[in-house]
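Asker: A predicted structure for the sequence below; I have some questions about it.
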Amino acid sequence: MRRSRDCFHGLSVIFLQLEVETGLGRKVKKGTRSIFQRTINDNLKHPNEEIIQQTLEAFRAFAVSYYDSETWVKKVHTLVIEPLMKELESSGNPAIRRGYTLALGNFPRHLIVDQYEAIGDLIMKQIPLEANPADRDAESRRNGVRALIDLCESMGAKNLTDKFIQKAFKSFLLGVEDYATDNRGDVGLWVREAAMDAMKRFIILLAPTGRLAKEMAATMMKGLLRQANEKIDRVREHAGKNLEELLNNESVLSTSCLPYQREMRKILLTNDESRDVEQTLVTNDDDTQCDHESSKPEPTRKTAVNWANPDVTFPLFAQLLHFSDLRTAILAGMVVSMGGLTRYVASASSDAVISFLKKHPEDKDAVAHSILQVMRDNHKVKRMITPALKMLTILISHESFSDLQPGKSTFVGDLILILQNELRGSKDIKKLLAAVPLVVQLIPFEEPARKNAFRIAFGLLLNGFPAVRIQGAEQLVSVVQTYGEDIMPEERVDEVLDLLVDCSWGERLDDVRDTVNQLRDLFGIKPLHKKKKAVPEATKPEVPSHQEKPVSKESIDDEKNTPQQDADVEDDDEADIQD
């Protein structure tokens, strides 16, 4: 039954479009025009996306054909645009949001020239992630992005105010940062893809007219570069194709709007893997606005790059890590690729970055600090922090940053501060488990990094999750066996190993606390002392103190798989890492 209704709606739209297209220039009665508009409005609310798209095509043809005179401007605004805007603003129906948003972005310019900013503002309201999870609809946000760029193109670059350009720009950035998920998976992907297309079209629209600020163009290019380095093949391909189109667009290139456009063309649009990134470096123009009267660009290069193939694209984008203005954006994408669960993507991205750092050791400190900046920008963001911890573990294990000792670089000290902030009070076991090997790998670095790394490691040995304590102990055993007297006095090596191996780290916290304090004492770190929590009088149990609740074996087994909570807190600055 549902399928037959969809067919009926689809056919009604097709017949309407045929009627409009074959009747171009033919006068129709007012009643007929009203019937056409009602049919369009009804089908714009249809839940079937194909029907919405067919309706949109019919609507474009209808608006051009039958709302073609200046006398229709006020009538269309009163009879058509205002009702659409009111219903869109008041309705929580996703189908209405999806269809009406698209429709508002597709009116001919002469009908909306005086109202386009109000229409645009309403469209922009559909793009941010909804505060209430029950109201979230990725298709509506995606359609908001599509409608906004359609509106901009309908108006033309010269007719847009500077304020509107800025607001549209910020809305596209919101779209490319949409990582929302629901039971269908990464639905934010649809919004990001729409935003990538929109940013490309926005640059192409504005650049030739001189309306595009270089900073704005650079920010949008960074958004595309980040997406081109993320873990999903489809997203990387979509971003790569948009970058390729921009880097081959003569009207954009002639304005010198894009950051490092000559270098990116040489690196991304040719297949010469032997070229040195240093040979591509030229100084960018410092003007803040794009020059729409610049000289003609180099001849367009054609490329057959498979942007979805990580083995092809990651080595290309890794070369762009040499350029400071692009580095953080590229690494923000590579973080989720290197630290993700897709093995072939993680392997390809890791190999590319490690290879780049071997060839360009002068960039190691800058790359390391850019990764830390990505972590600061995404403080407590699970989607980014856990992969970043894994990425750093991979790079440090391959000795990519072994030269960045505390005396030469602030990298390790800055990383320890970030780790303390991220682990403080964390109940995210995946993040905690990802942090363990990274913390332990910092121990071979010189002082004061080594002692601080030990302090964090010992804090993790008192974490509420038994799995974190067990892995922490195993990793510490490994590093002590590997480096031994290089990281501690030779006479303490066996004693430290005995303490780590003999303790049952999966038992209750009270059972491991003494061992941790002995370890701390061996490394000259202040032992931890329990500080009793104040128990309000009203909450104290009324049973006699000598009565205790028996503890069953089952309750102990269950406790090993859940974070254990002490009735006491540690009187120490690492206490919040333990819980």
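Answerer: Looks like it arrived, so ask away. Numbers count the residues shown, from 1 in each chain.
Asker: C-alpha only now, for contacts and for neighbours.
Answerer: Will do.
Asker: where along this structure do the strands fall?
Answerer: 530-532, 568-570 (DSSP state E).
Asker: Serialize the ones you listed to CSV and add fields for mean neighbour count and distance to residue 475.
Answerer: Formatted as CSV, these follow (neighbours: other CA atoms under 10 Å; distance: least, CA to CA, whole Å):
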stretch, mean neighbour count, distance to residue 475
strand 530-532, 13, 26
strand 568-570, 16, 24
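Asker: of the ones you listed, which approaches residue 229 most closely?
Answerer: Of all the strands of the chain, it is strand 568-570 that lies closest to residue 229, at 42.4 Å by CA to CA.
Asker: now the strands of the chain in TSV, with distance to residue 347?
Answerer: Shown next, in TSV, are these (distance: least, CA to CA, whole Å):
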stretch	distance to residue 347
strand 530-532	45
strand 568-570	41
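Asker: which one of those strands lies nearest to residue 127?
Answerer: strand 568-570 (44.7 Å).
Asker: take the one below as the second:
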Amino acid sequence: MSLLVSAPIIMQCLEKKHLSESSQAKLRKQGVKLTQRLGLTFLKPRLAAWRYQRGNRSLAANLSASQSATAATPEVEIQELEEDYDIPEEVETVIEYLLVGLKDKETIVRWSAAKGIGRVTGRLPKELADEVVGSVLDCFSFQETDNAWHGGCLALAELGRRGLLLPSRLTDVVPLIVKSLTYEEKRGACSVGSNVRDAACYVCWSFARAYEPKELEPYVTQISSALLITAVFDRNVNCRRAASAAFQENVGRQGTFPHGIDILTAADYFAVGSISNCYLNITVFIASFPEYTEAMIDHLIAMKINHWDSVIRELATKALHNLTPQAADYMATTVLPKLLPMAVGIDLHGRHGAILACAEITHALYKLGLQTNRAVVDMISSECVDALKNIHQKLNDRKQYRGFGGELMRPAVCFLIEKLSLSKMPFKNDPVITGWQWLIDDTIKTLHPGVKDSTVVSMVSALSALCDEFYQAEPGQADLQIQDVLVSQYVEGLKSPKMLIRCGSALALGCLPRFMIHGKVKQILEGLLQMCTVSQNEETFTEARRDAVKAISQVCLKVGVCAHGSPDSALCSENVPEVYGVLLHCMTDYTRDSRGDVGAWVREAAMTSIMDVTLLVAISAPEILLPDLVKRMMCCLAQQAAEKIDRYRAHAGNVFLCLLHSKEPAVPHIPHQEELLRIFPFETTTSLNWSAPSQAFQYITQLLGLPQYQYHTLLGLTVSVGGITESTVHFSSQSLFEYLRGIQENIAALTQFGDTLLSIFRDNLRNDMVSIPFLGMLNQMLANSCFEIFATQENHQFCVDILDLCKEFKKSKVIAKLRISISVFCGLIQFQGEVRKRVLAQLLMLLCHPFPVIRKTTAGQMYEMLLTYDDVIDPEVLDDVMTLLSDANWESDLETVRTHRNQLCDWLKVSQPRKITKNPVPS
């Protein structure tokens, strides 16, 4: 009786508030175990004679044809082998505790309670055990929480596994398990129930091992459909895999699941890991079997197109599109009429998914009709056609395009417009077209920074399809009035002060069909080109410039090339230089903001556009590709292919090789084409991984030996060698130094390299994005003795020029630039003649810099410099100089520091810098 007394005490301890949640859960688990042991002490240690026993459990026998023919097992009436005996009243209390444990909030407690239910029930008489099963089934009420459903599933699995769930109970159990396989409750911005679905899969798995095929045969259709729906449509990958495993177990042990082996090959454990593969591919295969087609479609309509996760809703609508050929009549006569009221309903998620589903199904029916020469309106009822047409107007009348809901409704209706236009719905000259156009234009005007890219894509696609279907006066000829209005409106939008309106207008111009821009090419290109150039200094319009660059190439590709044509109707010799000028200028966009190098978006778009335009011109009118344009283009691509960001370096490298190896058409006037083909043979188009610094830089540095590419290649290498990314710095500098070692004996080549280096330095003296990494690269070159030949000559011009340019940085306020310039000065000390004295003078002036950290850095680096180059000063004063540099407090006040600095000037025989005082202002 001590156990009976201690159990309630333990159960009371579960409510102790001072314990952590994990400690309380462990205590409740121990309480459940103790309660189970208590129950077992009151019952005889025996196995219930009434329990169900399957008998033959051979997988091979289940799958054999002979077994399926003679699978009947004689029914034996089981009688109690022992006399009835009284069950103590305490057992009822124990079972009550265990049933409460099934609803606990912790999984470990529910699992222990389920095992306890199984063990205790196995010692009860048949009637009492059936009452326990009935109490477990009470957990499956929609008034209960997901914890109760989960605990109930675990208990049923335990009872079934032990043979305590008799076949007579399957009629009640199977419908509950089928509901559990799709159980999901929304909680705020997410949902709960994945543990219930996973446990339900475990129940199905255990039933496969527990029952004879003939017992489960009446429920095969329900179980197989529910398991497959979970295996391909569940949001949680663990649930999909659990359902696949349970289906596989049933196919192997039951042998009665329709098309089980075929389905398992397509929906195995690994295949269901990708949710997009499940929705878009596996479902199509499974739906080819009539037993599962309508069940899958009905589940998508009932539970997935109104799902809280937008990804699931979109995948569900795409799945309905793919499933339409399997059940076209069912979609047209049953599904579509069911969806149309949802498309204008109250529930936001259901409305969004229904609109997308209507669009997908309608377009799928249109594509089916093409095979049988039937229009969509012949396949769906006139009521459905009218309902599809009126969706926009009803949403607009209810003002459902506003607010948070509008962010979902606008792209959804734009998607509907696109699909209805592609489906050639008979709405031409109907007032609804004006409403659709208003929605597209209003969406452009109401774009804001938080809008998703999918909204813009939907809007652009809808406009293109709408123009194609409804704005042609004659085939290939635009309605001039509509053309004038739309083109003028979007060109004007390029001048908007709002960045996203510019983006939308640019993309709208880029998506217009050829007949809509014919005769307006000059007006469109002028607007796009102006937006790319005038707003270059406006950092907030980076995305607009990117989209304008994309639109330029789209317009050019649509109108084509005519060498001597009109600039108003084609790309020709008159406007090609201007287009290339803007695209090449965009390849130098290095705008930065809080997000980093956002100009890279513009550069990437410019590289893609210039490749597309170049191949277009090369195939139609290569004579208008001037040598200077091609040279600038290839040099800019070489520069981008040498830079530090892996993604954009890879893109530039691939574009460079594409143009170099293009045969049909061949790009004319590529500088050093033969040398380039030796450096980059055709195999490199597939074998060279430009994203890997270890591969890319050993190729790109070979361009330094080609005069026309040297400047731009070295400019690109500057930010890589002088950058901060370890792998990029290592491999780029390694490749650069290999090249320099190869030209050490070639004075002319080294001199030319030095001149190019100086040109880059002069051109970017005030550009910190280049000058700081340039100093880092120069410091590495000096440390590796790359200019040792120059160091043997007194006052070599290269050294003098470098020193003169570096002196410009002493007035800088940028700590990073000052620190790296100190390192460069210390590296320049290796040069002979007057240069050395001037370098020492610069370093001594930096010892009295206003910034204490610069003074300290200068002293430290001078100390290291004198250790390396001990011939710089007289050996007699070397120890004194080194002691003063190391022991003096260079971060103290300037008067004290200046005294130490002047002492160093005397020892180093350098004139003491004089303090410059400003002339007093005359009264």
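Answerer: Looks like it came in fine. Predicted model only: the values in this text are computed from it and were never measured.
Asker: quick one: map residue 317 of structure 1 onto structure 2.
Answerer: Residue 317 of structure 1 maps onto residue 700 in structure 2 when the alignment is built from TM-score structural alignment.
Asker: likewise residue 118 of structure 1?
Answerer: That one, residue 118 of structure 1, aligns with residue 523 by TM-score structural alignment.
Asker: show me what contacts residue 46 of structure 1?
Answerer: Residue 46 of structure 1 makes contact with 52, 95-96, 99 under the criterion CA atoms under 8 Å, 6 or more residues apart in numbering.
Asker: biggest separation within the residues you listed, which pair?
Answerer: Across the contacts of residue 46 of structure 1, no pair lies farther apart than 52 and 96, at 10.4 Å, counting by CA to CA.
Asker: quick check: neighbours shared by the two?
Answerer: 44-46.
Asker: which ones are touching residue 509 of structure 2?
Answerer: Contacts of residue 509 of structure 2 (CA under 8 Å, 6+ apart): 487, 490-491, 524, 551, 555.
Asker: same question but for residue 420 of structure 1, I mixed them up
Answerer: 456, 577.
Asker: ok, then the element right after the lengthiest helix in structure 2?
Answerer: Longest helix of structure 2, by residue count under DSSP state H: helix 348-372. Heading C-terminal from helix 348-372 of structure 2, the first helix or strand you meet, by DSSP states H and E, is helix 376-379.
Asker: so which elements touch that following helix?
Answerer: Counting contacts by 3 or more CA pairs under 8 Å, 6 or more residues apart in numbering; DSSP states H and E, helix 376-379 of structure 2 is packed against helix 348-372.
Asker: buried residues, the helix it packs on. List them.
Answerer: Neighbour counts over helix 348-372 of structure 2 (16 or more other CA atoms under 10 Å) mark 348-369 as buried.
Asker: between the strands of structure 1, which gets nearest to residue 453 of structure 1?
Answerer: strand 568-570 (18.6 Å).
Asker: whereabouts in structure 2 does that closest one align?
Answerer: Against structure 2, strand 568-570 of structure 1 falls on no residues (TM-score structural alignment).
Asker: ok, now stretch 383-402 of structure 1?
Answerer: Under TM-score structural alignment, the alignment places stretch 383-402 of structure 1 onto residues 769-788 of structure 2.
Asker: give the buried residues for that stretch.
Answerer: 770-783, 785-787.
Asker: ok, the residue positioned nearest the centre of structure 1 - contacts?
Answerer: For structure 1, residue 177 is the residue whose C-alpha lies nearest the centre (CA atoms, centre = their mean; 5.4 Å). Taking CA under 8 Å, 6+ apart as the contact definition, residue 177 of structure 1 lies against residue 192.
Asker: ditto for residue 655 of structure 2
Answerer: With CA under 8 Å, 6+ apart, residue 655 of structure 2 has these contacts: 607-608, 611, 637.
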